[in-house]
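>>> Quick one: sequence and predicted model below, then my questions.
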Amino acid sequence: MNIIVIGIVACEIGFWVVLAAGLGARYLLRLRRLSSVLLLCVPLLDLLLLALITWDLVFNGATATFAHGLGAVYLGFTVAFGHQIINRVDARFAHRFAGGPPPVKPPKAGSAHVRYEWQQWGRMLLCAVIASVVIGVIVLLVGDSARTAELAGWIGRVWLVTGVWFVGWPLWLTITGGGQAAEGAANAGPGTR
């Protein structure tokens, strides 16, 4: 198995283990300081994966594979969406174990839904920028286009996904009104047409 794939899987498992440990320390053990320290360790996993990808390509002389590009996009995703994921899990954990309010669900219709989709796409845009920068820097460090062709191909992939997401969700919802009809029907109540 590819060392980068192992690194990605280890980082994903590590993310959830550190997150669970941090939230468990906060809500079950009431150790807020330990919880904060554990949750601050989450970005260290990203740095470890970045170091592994860089080491493998720059210092180990490996030729970039699909996994190297996936690792760069994974880094972009965790930076762009990680805080939101942590907040959502934290809200669920607080509700379940500490009597917190029920987690707020994303809006399903109307202008709030449109705003939400634009925010989510903004996160995807940040993911694409981060992944592209990481890939670009590594390509420059390696300095051998034959060894980094697969890695550089990921820039096009991540921007294609970002473009499809843009057209399919925030732009489409903005043009169509974001489900205003569904929101109006829900507000009309039963028996009203």
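Great, that's in hand. Numbers count the residues shown, from 1 in each chain.

>>> only C-alpha atoms for contact and neighbour calcs from this point on.
Will do.

>>> Centre of the chain to the helix or strand hosting His83, how far?
His83 belongs to helix 66-98 when assigned by DSSP states H and E. If you compare the mean C-alpha spot of helix 66-98 with that of the full chain, they lie 5 Å apart, counting by C-alpha atoms, centre = their mean, to the nearest Å.

>>> For the helix or strand that comes right after it, name the packing helices and strands.
Past helix 66-98, further along toward the C-terminus, the next helix or strand under DSSP H and E is helix 110-142. In terms of contacts (3 or more C-alpha pairs under 8 Å, 6 or more residues apart in numbering; DSSP states H and E), helix 110-142 is packed against helix 66-98, helix 145-166, helix 180-188.

>>> another one to put next to it:
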Amino acid sequence: MNIVAWMIVACEVAFWIFIILGLAARYILKQEKLGLLLLALSPVVDLILLITTSVDLYRGAESTFAHGLAAVYIGVSIAFGKSMIAWADQRFKYYITKQGTPPVKRYGTEYAVHYFKGWIQHLIAYLIGAVLLGGLIWMIDDASRTEALSGIWQLWSIIVGIDLLISITYFIWPKKQKASI
């Protein structure tokens, strides 16, 4: 595994460590400012990954799946970051501190709308990632060294399209609540 692949793993771990420490500081230690600071550090992880990937490619490395995945990771982290933190915040507050409201289970049109909003976030992540991939391809300016990046871009384009189709199906065939026995 190359340095970028290891950095993706390290960044994912660091992201969740910052989230957990931020929530623990906020709810267990009652340190709002410290909690906010720790939560605010999670985007720094993306910056470190972007710099690592760019420097590796700039120094002449041939692009790999990991380099493309780094762009995907950054796009997803930016587009979904706030909602992932809100998701973790609600669950931490409810399950750990025994406060707040339980997570909502959605069905029918409510589920379809929620899933479609998630698809819009996915589209935003894709657009951010596509800009990063395009920027890396432009920076390297050698098709033989950027083939993996182009492949990630094409694959992700198909995945975003499939996700849209899935989203539409929830409006046609709404998710139903399981019958109680």
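It's in. Since the model is a prediction, treat every value here as computed from it, not as a measurement.

>>> Overlay them and tell me the TM-score.
In this superposition the chains share a TM-score of 0.93, using TM-score structural alignment, normalised by the length of the second structure; 181 aligned residues with a C-alpha RMSD of 1.8 Å.

>>> picking that back up, which of the residues in the helix holding His83 of the first structure are classified as buried?
Residues 67-82, 86, 89-94 are the ones in helix 66-98 of the first structure that count as buried (16 or more other C-alpha atoms under 10 Å).

>>> hang on, the earlier thing: let me have the helices and strands packed on helix 110-142 of the first structure in JSON lines, extended by distance to Asn2 of the first structure.
As requested, these are arranged in JSON lines below (distance: least, C-alpha to C-alpha, whole Å):
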{"stretch": "helix 66-98", "distance to Asn2 of the first structure": "8"}
{"stretch": "helix 145-166", "distance to Asn2 of the first structure": "15"}
{"stretch": "helix 180-188", "distance to Asn2 of the first structure": "48"}
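
>>> thought Pro103 of the second structure was touching Phe92?
No - using C-alpha atoms under 8 Å as the test, Pro103 of the second structure is too far from Phe92 to be in contact (10.5 Å).

>>> Which of the helices and strands packed on helix 110-142 of the first structure sits closest to Ala128 of the first structure?
helix 145-166 (5.7 Å; C-alpha to C-alpha).

>>> so that closest one corresponds to what in the second structure?
Aligning helix 145-166 of the first structure against the second structure (TM-score structural alignment) gives residues 143-164.

>>> how near is Ala66 of the second structure to Gln177 of the second structure?
Separation of Ala66 of the second structure from Gln177 of the second structure (C-alpha to C-alpha, to the nearest Å): 39 Å.

>>> again with Trp87 of the second structure
Here the criterion is C-alpha to C-alpha. By it, Trp87 of the second structure lies 21 Å from Gln177 of the second structure.

>>> and if you look at Glu32 of the second structure?
Per C-alpha to C-alpha, Glu32 of the second structure is found 38 Å from Gln177 of the second structure.

>>> Which one's more surrounded, these two?
Glu32 (15 against 10; other C-alpha atoms under 10 Å).

>>> got the contact list for that one?
Contacts of Glu32 of the second structure were listed using C-alpha atoms under 8 Å, 6 or more residues apart in numbering, and they are Ala25, Arg26.

>>> hmm, 10 Å instead?
Counting by C-alpha atoms under 10 Å, 6 or more residues apart in numbering, Glu32 of the second structure makes contact with Gly22, Leu23, Ala24, Ala25, Arg26, Leu38.
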